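Asks: Test case, fold it:
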Amino acid sequence: MVPTMVLVADDSCDAHRREALRDLAEAVEGRGEAPVVPAFGPTSRVNDTVRAVEGPIAVVPAFVAGGDLASAEVFAGLDLDGRVDACPTPPLGAVPSIVAEMATRLHDAGWTRGDGVVLAADGANDQEERQEVTDVARILSRRLRSPVQVGYINGWAPTVADAVDRLRDTQGARVFVATWRLVGGAEVERLRELGATSVTPPLWPCELVVDTLLAQHRAAKARLAA
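Replies: Predicted coordinates for the structure are as follows:
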C-alpha cells in the first residue's frame, strides 16, 4: 500500500503563503506517485488533519530546515503517539541539487565574482536546523567559489539586514540575497525592502522541489515497509 504523503507547514498568518503551499501540494499530487493530504495551519488544526488520515502515512515538512520558524514549531508539535503507521521525515536541508538551483538563481539575477552573497534563513529552535543552514552556506560558497554570509530573519544574529550592511560597508560591493525558504510570503517581501542589489525568489515554484519531496516520501515508504 502506498503511504499517503501528509505535507505539513504553517499557513495561518499569510494568504500568499497559503496559496503557494496549496499550489505545491497540487503539484506533488499531480505527479501521481502518492496520494497527498495538505496539513497546513496552526498546530491544533494540523494535528486534527493528521488524525483524520488513515495510515500508513509519510509526514513530510513543506519547508526547508532553518527556513521557516513557524512551520518548524508546528511540525515539532505534531502528536504521532501511537501512530505506528506514521513515518515523519526531516525538513529539506543541504541537498546539493537544491543549493545548485540557488546558485543558478544568483547568476540569473546578475551576480558575478566579487559581489557579496547573504544566505537569508528564518532561524529555528533546533540546533540541527541551524547546522543545516551552515551547511547550505558552505555548499553554496563552494559552488560560487566566493564567500557566503548567513543572515537570519527571525530569532538569531546576525540579521539579514546587518549582514547586507556589513558586506556593503566593508567591501563596497553589490550584495545579493539568496532566499533560503520554500514558499513566498510576507517574510520574503521584507527581504526585498533591505536595499540589497537583488533578492532571489523562494525555491517554489521549481519542479526540483517536487522531486525532492517525493524522494522524502520514498524514503519514508521504505522505512514503513521494513
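Asks: Every contact and neighbour count from this point should use C-alpha atoms.
Replies: Noted.
Asks: Quick check: the gap between the one residue sitting closest to the centre of the chain and residue 165.
Replies: The centroid of the chain falls nearest to residue 64 when counting by Cα atoms, centre = their mean (2.3 Å). Residue 64 is 25 Å from residue 165, where distance means Cα to Cα, to the nearest Å.
Asks: Please spell out which residue in the chain sits farthest from the middle.
Replies: residue 172 (30.3 Å).
Asks: Hmm, the residue nearest to the centre of the chain is touching residue 90, no?
Replies: No: the criterion here is Cα atoms under 8 Å, and residue 64 misses it with residue 90 at 9.0 Å.
Asks: the helices in the protein, which residues?
Replies: Using DSSP state H, the helices of the chain run over residues 15-30, 43-52, 69-76, 96-108, 127-144, 160-171, 186-191, 207-225.
Asks: To residue 58, which of the ones you listed lies closest?
Replies: Nearest of the helices of the chain to residue 58, taken as Cα to Cα: helix 207-225 at 5.8 Å.
Asks: Contacts for that closest one, please.
Replies: Helix 207-225 is contacted by residues 2-3, 5, 24, 27-28, 33, 56, 58, 60, 62, 85-89, 92, 97-98, 203 when judged by Cα atoms under 8 Å, 6 or more residues apart in numbering.
Asks: Let's see this one next, to set against the first:
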Amino acid sequence: MPTTAGLTTAVLAAISHGTNCPAGQAAVQGLFQQTVTRAAGAETLTDLRLGHVDVEEPDTAATLSALSGSGPAVIVPLLLSAGFHVNVDLQDAADASERIVVVSGALGPDERLTDALEQRLNESGADPASDVIILGAAGSSDGGAVRDVKTAAGMLADRLRCPVQDAYLSFAKPTVVEAVSAARDAHPGSRIVLTSYLLAPGYFQRLLSRQQADVITAPVLNVTDGAADIPPGLPEIILDRFQQGLARL
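Replies: As a prediction, the model looks like this:
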C-alpha cells in the first residue's frame, strides 16, 4: 500500500463488528447517522460510509470501494477495544486496498464512554455507594484488548469512586460467572451490578443478560421505544479518531 504525508482531507469508513440483531443494527445505524450529521461541513472529511467486519454487508473492502474518489481513507473501528478485528482484519483490509488507508484506534478507552457507562448505571437504578460494580466485556485473546477493558474499568472506578472489577464473557479472565460468584462471596447481601461494556444489543448482550447478577445495564448504544438511544459524545469520538488517523497519513 502506498503512503504519503501532509494530507489534509480523507474519507471515513466506520466499521462495526456486525450483528444479526435488529436492535443492534438500528443502534449502530443511529450512531452512524448522528456522526454524519455532526460531520456536515467538515473540511477534512469528504465522505463517510458504514460497513462491517462480519455478519452484515457491506464488508470492509466493499465499504472502502464505495467511498467517493480514490483518495486516502481512515478506517474507524466501531469497537470498544483494539483486539483481533482492529489489528488483523481491518489492517489486512487496509493493506489490500488500492487506496491509501490507515486504521485508527478503537473507540475506547475514552472519558466519553465513561460518561455513557455512568448514564446506563444511573438508568438502571444502580447505587455505587452500596452495590458491587462489575464491568462485563465480550473478551478477547488479544492482550491489548484486555488491557483496554482494564483501563476502562479503572476510569469508571475513578468516576464512581468505588472499585470496578473487569470481567469477560469469552477468552479472558476472570469470567463474568467467576466475578459475580466472587463478589457474592466477598459482599454477602450487596447487589451485584453488571455494567455492560458492549457497544450494542446482540449476541454478547444476550449472554450478559443471562448472568446471575441483580442488575444488568443496557449496552452503550441501545434502542428505546423503537428509536436509537445514543449517549452524548459518541459521534465525536468517531470524528476524533478520524482526525487522529488523518494525522498519520
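Asks: Please state their TM-score.
Replies: Once superposed, chain against chain, the TM-score is 0.85 (TM-score structural alignment, normalised by the length of structure 1); 223 aligned residues with a Cα RMSD of 2.6 Å.
Asks: Most tightly packed of the helices of structure 1?
Replies: Per residue and on average, the most neighbours among these fall to helix 69-76, with a mean of 21 (mean count of other Cα atoms under 10 Å).
Asks: aligned partner of residue 9 of structure 2 in structure 1?
Replies: Aligned by TM-score structural alignment, residue 9 of structure 2 pairs with residue 2 of structure 1.
Asks: For that match, give its distance to residue 87 of structure 1.
Replies: Counting by Cα to Cα, the gap from residue 2 of structure 1 to residue 87 of structure 1 is 13 Å.
Asks: just residue 56 of structure 1 next, same as before
Replies: 8 Å.
Asks: what do you get for residue 30 of structure 1?
Replies: From residue 30 of structure 1 to residue 87 of structure 1 the distance is 22 Å (Cα to Cα).
Asks: Residue 17 of structure 1 matches what in structure 2?
Replies: Alignment note (TM-score structural alignment): residue 17 of structure 1 maps to residue 24 of structure 2.
Asks: How about the contacts made by the nearest residue to its match once chain neighbours are set aside?
Replies: Spatial nearest neighbour of residue 24 of structure 2, excluding adjacent residues (Cα to Cα, 6 or more residues apart in numbering): residue 201 at 4.4 Å. Residue 201 of structure 2 makes contact with 21, 23, 24, 27, 218, 219, 221, 222, according to Cα under 8 Å, 6+ apart.
Asks: Could I get the contacting residues of the residue mapped onto the fifth one from structure 1?
Replies: By that I understand residue 218 of structure 2. With TM-score structural alignment as the criterion, residue 218 of structure 2 lines up with residue 201 in structure 1. If you count contacts by Cα under 8 Å, 6+ apart, residue 201 of structure 1 has them with 178, 179, 184, 188.
Asks: what would the residues you listed look like in JSON lines with distance to residue 125 of structure 1?
Replies: Formatted as JSON lines, these follow (distance: Cα to Cα, whole Å):
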{"residue": "178", "distance to residue 125 of structure 1": "21"}
{"residue": "179", "distance to residue 125 of structure 1": "19"}
{"residue": "184", "distance to residue 125 of structure 1": "21"}
{"residue": "188", "distance to residue 125 of structure 1": "20"}
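Asks: What about those, which are in strands?
Replies: The strands, defined by DSSP state E, take in 178, 179 from these.
Asks: quick one: which of the contacts of residue 201 of structure 1 is nearest residue 118 of structure 1?
Replies: Taking Cα to Cα as the measure, residue 118 of structure 1 sits nearest to residue 178 out of these, at 6.0 Å.
Asks: Would you mind measuring from residue 32 of structure 2 to residue 19 of structure 2?
Replies: Where residue 19 of structure 2 is concerned, residue 32 of structure 2 sits at a distance of 15 Å (Cα to Cα).
Asks: ok, how many other residues are close to the alignment partner in structure 1 of residue 140 of structure 2?
Replies: Matched by TM-score structural alignment, residue 140 of structure 2 corresponds to residue 124 in structure 1. Residue 124 of structure 1 has 23 neighbours, counted by other Cα atoms under 10 Å.
Asks: Am I right that residue 124 of structure 1 is in contact with residue 71?
Replies: No: using Cα under 8 Å, residue 124 of structure 1 makes no contact with residue 71, being 9.7 Å away.
Asks: Grab the nearest non-local neighbour of the residue of structure 1 sitting at the aligned position of residue 167 of structure 2.
Replies: Correspondence of residue 167 of structure 2 to structure 1, assessed by TM-score structural alignment: residue 151. Once flanking residues are discounted, residue 151 of structure 1 sits nearest to residue 160: 4.0 Å by Cα to Cα, 6+ apart.
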